[in-house]
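A.B. asks: the sequence and its predicted three-dimensional model are supplied below.
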Amino acid sequence: MSDDGESGIAIIAFIGSVFSPYYAFARRKGAVDPLNHCAINVAVYRRGRNRWAMTERPRGAVSRTTNSFSVGPSSLSWDGTSLTIRIDEIAVPIPRRVRGTVRVVPTAITRQAFTLGEKGRHMWWPIAPCARVQVALDHPHLRWQGDGYFDMNRGDAPLEQDFSDWQWARGAMQDGAVILYEAQRRDGSRIDLAMTFDPQGRMQTFVPPRMVGLRRTGWRVDRSVRSEDGATVVKTLEDAPFYARSVISAKLLGEPVALMHESLSLDRFAMPVVQAMLPFRMPRAWT
């Protein structure tokens, strides 16, 4: 989010696009090459001017090295101190250009990763819990700086096989950042992670406060968050049949905090009617 709270951006680079209907259909026939289902998802948030782009591309449009990853005309590269993301995409459902550069400058890199699945099939690594972000977009024209975050998820099985519900939140604190990670596994067990990171990347866990229910989205997706003194939805950034991204006002460790929050219903995602809707938001380029 920008320092003035008016703008935001979320970027996800996919190898084996988790939410791809094409990837899901191909897997029904057997083993599939995840590099044949890659995408760089860009969501730009500005009052009245949101843009969403997520074009899936095949292996021939993908290139990667130790320090770089490109999918079609967009790319990510690491120079040892910062991550530079060059974006050149077309938004949907109204075709509009999303083009420019985003630079993510971590204050530190963490080393600890967390196993999420009960069978060890899913892993999460909060690579840079604290970072500064510099946004320079030409389409739409945006220039801002703000607080940011960079992480990675990896899995050896589709998310919907091992989880039914997923709630995640991250917010800037006076001295670092706080992250909450909750998920309901298919075997009935739960993940309940609550931790803070200082600007040097040092982590401390804490006992999470009670769960607070939030109002459902327009698509009736359930949202909840840990908070010591109630919580409210400041704005809903994404409202999809199985997913919501929101800004939540909460209180953690005695401190008011604005959280970037994600809710994911994997039962909803697996429904055939939802799968049939996905290509309208996630087109595929065949070359």
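C.D. replies: Cool, the structure landed.
A.B. asks: CA only for contacts and neighbour counts going forward, please
C.D. replies: OK.
A.B. asks: correct me if wrong: Ser2 contacts Leu142.
C.D. replies: No. Ser2 is beyond contact range of Leu142, at 10.7 Å (criterion: Cα atoms under 8 Å).
A.B. asks: residues touching Gln174, list them.
C.D. replies: Not one residue lies near Gln174 by Cα atoms under 8 Å, 6 or more residues apart in numbering.
A.B. asks: would you agree Ile109 falls within a helix?
C.D. replies: No. Assessed with DSSP: H, G, I helix; E, B strand; the rest coil, Ile109 is coil; it does not lie in a helix.
A.B. asks: which SSE is immediately downstream of the longest strand along the chain?
C.D. replies: Scanning the chain for the strand with the most residues, using DSSP state E, yields strand 122-139. Downstream of strand 122-139, the next assigned helix or strand under DSSP states H and E is strand 142-155.
A.B. asks: what residues sit buried inside that next one?
C.D. replies: For strand 142-155, a neighbour-count test (16 or more other Cα atoms under 10 Å) marks 144-150, 154-155 as buried.
A.B. asks: would you map the strands across the stretch 101-250 of the chain?
C.D. replies: 114-115, 122-139, 142-155, 163-173, 176-185, 190-197, 203-205, 211-214, 223-226, 232-239, 243-252 (DSSP state E, counting those that start in this stretch).
A.B. asks: distance to Val44 added to those strands, as JSON lines?
C.D. replies: JSON lines is the format used below for the strands of the stretch 101-250 of the chain (distance: least, Cα to Cα, whole Å):
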{"stretch": "strand 114-115", "distance to Val44": "29"}
{"stretch": "strand 122-139", "distance to Val44": "10"}
{"stretch": "strand 142-155", "distance to Val44": "10"}
{"stretch": "strand 163-173", "distance to Val44": "18"}
{"stretch": "strand 176-185", "distance to Val44": "22"}
{"stretch": "strand 190-197", "distance to Val44": "26"}
{"stretch": "strand 203-205", "distance to Val44": "30"}
{"stretch": "strand 211-214", "distance to Val44": "24"}
{"stretch": "strand 223-226", "distance to Val44": "22"}
{"stretch": "strand 232-239", "distance to Val44": "9"}
{"stretch": "strand 243-252", "distance to Val44": "12"}
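A.B. asks: try it against this one:
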Amino acid sequence: MSDDGQNGITIIAFIGSVFSPYYALARRKGPADPLNHCAINVAIYRKRGSHWAMTERPRNALGRTSDRLSVGPSNLAWDGKSLTIHIDEIAVPIPGRIRGAVRVVPTAITAQAFTLNNDGNHLWWPIAPCARVQVQLDHPRLRWQGDGYFDMNRGDAPLEQGFADWQWARGATRDGASIILYEARRRDASRVDLAMTFDPQGRMQAFEPPSTVELRRTAWQIGRSIRSEDTAHVIRTLEDAPFYARSVIAAKLHGEPAILMHESLSLDRFRMPVVQAMLPFRMPRSWR
């Protein structure tokens, strides 16, 4: 989010796109090649309108080295101190160019990844819990700086096989630390309940999360909740999809007000045939 709270951006690079209807269809026919289902998802949020791009591409559009990942015309490059994301995508459902660069400058890199399920085939790594973000886009024309975060998920099995739903949130404290909450309901009815802070040097401190506060559901009736020491409320719904919601939430954590980027995911909803049929409108596929 920008420092003034008016703009936001989320970028996700997928190898084996977990939300791809094409990948899901391929897996139903037998073993499928994850490299044949790659995408760079860009979501831009501003008061004058949002922009979304997520074009899936095959393995011949993928390039990887130790410090660079490219999918089609877009790429992410690490120079040892910062991650620069060069974006060149077409927005959907209303076509339009999304082009420019986003630079993520971590204050520290963490070393610990977390196993999210008992089988050990889903891992989450909060690589840079504290970071500054510099956005310089030509289309749409945007220039801002703000607080940011960079993480990675890795899995060896379809996400919907291991989990029913999850709630995730991340915010910054007054002293520059990050607070992260990660809750998930596994298919075996057990739970993931992670609550932690990271200082700007990347040092982690786990804490006992406060009580759950239920939030109003989205227009698609996706449930939202947040851990908070007091009342909490939705400031803004950024993304409202049939199986997913991204929101800005106001809560109270560690004795102080907190503004958090929040996501709710319903994997039961995701795997419904009617939802799968809707996804290509937001996730077109290119053959190069």
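C.D. replies: Looks like it arrived, so ask away. Since this is a predicted model, take the numbers as computed values, not measurements.
A.B. asks: most tightly packed of the strands of the stretch 101-250 of structure 1?
C.D. replies: Stretch with highest mean neighbour count among the strands of the stretch 101-250 of structure 1: strand 223-226 (a mean of 24; mean count of other Cα atoms under 10 Å).
A.B. asks: distance between the longest helix anywhere in structure 2 and the chain's centre?
C.D. replies: Taking DSSP state H as the criterion, structure 2 has its longest helix at helix 21-28. Relative to its chain's centre, helix 21-28 of structure 2 lies at 21 Å (Cα atoms, centre = their mean, to the nearest Å).
A.B. asks: which residues does it contact?
C.D. replies: 16-17, 32, 34, 37, 276-277, 279-280.
A.B. asks: mean deviation of the longest strand of structure 1 from structure 2?
C.D. replies: Compared with structure 2 after fitting, strand 122-139 of structure 1 has a mean deviation of 0.2 Å; criterion: mean Cα distance after the TM-score superposition for structure 1.
A.B. asks: orientation of that strand relative to strand 142-155 in degrees?
C.D. replies: For strand 122-139 of structure 1 against strand 142-155, the angle by axes from the mean of the first three to the mean of the last three Cα atoms, to 10 degrees is 160 degrees.
A.B. asks: ok, the closest residue to Gly146 of structure 1 other than its chain neighbours - how many residues close by?
C.D. replies: Counting by Cα to Cα, 6 or more residues apart in numbering, Gly146 of structure 1 lies nearest to Ser2, which is 4.0 Å off, once chain neighbours are set aside. Using other Cα atoms under 10 Å, Ser2 of structure 1 has 18 neighbouring residues.
A.B. asks: residue contacts, Ser2 of structure 1?
C.D. replies: Contacts here follow Cα under 8 Å, 6+ apart; on that basis Ser2 of structure 1 touches 8, 144-147.
A.B. asks: got those residues as CSV, with distance to Asp222 of structure 1 columns?
C.D. replies: As requested, the contacts of Ser2 of structure 1 are exported to CSV (distance: Cα to Cα, whole Å):
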residue, distance to Asp222 of structure 1
Gly8, 23
Trp144, 32
Gln145, 31
Gly146, 29
Asp147, 27
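A.B. asks: just give me the closest of these to Arg49 of structure 1.
C.D. replies: Nearest to Arg49 of structure 1, judged by Cα to Cα, of the contacts of Ser2 of structure 1 is Gly8 at 11.1 Å.
A.B. asks: the helix or strand encompassing that closest one: average distance to aligned residues in structure 2?
C.D. replies: Per DSSP H and E: Gly8 of structure 1 is located in strand 7-15. Superposing on structure 2 and averaging over aligned pairs (mean Cα distance after the TM-score superposition for structure 1), strand 7-15 of structure 1 comes out at 0.2 Å.
A.B. asks: can you tell me how far the nearest residue to Ala285 of structure 1 once chain neighbours are set aside is from Ser224 of structure 1?
C.D. replies: Nearest residue to Ala285 of structure 1, sequence neighbours excluded (Cα to Cα, 6+ apart): Arg57, at 5.2 Å. Applying Cα to Cα, to the nearest Å, the value for Arg57 of structure 1 to Ser224 of structure 1 is 34 Å.
A.B. asks: gap between stretch 178-195 of structure 1 and the chain center?
C.D. replies: Remark: stretch 178-195 of structure 1 is offset 16 Å from the chain centroid, using Cα atoms, centre = their mean.
A.B. asks: any chance you could list what contacts it?
C.D. replies: Contacts of stretch 178-195 of structure 1 (Cα under 8 Å, 6+ apart): 116-118, 161-172, 196-197, 203-208, 226.
A.B. asks: again, but for stretch 127-141 of structure 1
C.D. replies: Contacts for stretch 127-141 of structure 1 (Cα under 8 Å, 6+ apart): 97-111, 142-152, 172, 176-177, 197-199, 201.
A.B. asks: ok, now with 6 Å
C.D. replies: 97-107, 109-110, 142-151, 199 (Cα atoms under 6 Å, 6 or more residues apart in numbering).
A.B. asks: and stretch 153-167 of structure 1, by the same measure?
C.D. replies: Here stretch 153-167 of structure 1 makes contact (Cα under 6 Å, 6+ apart) with 121-124, 182-186, 262-267.
A.B. asks: next one: stretch 38-56 of structure 1
C.D. replies: Stretch 38-56 of structure 1 has contacts (Cα under 6 Å, 6+ apart) with 7-17, 57, 90-92, 282-284.
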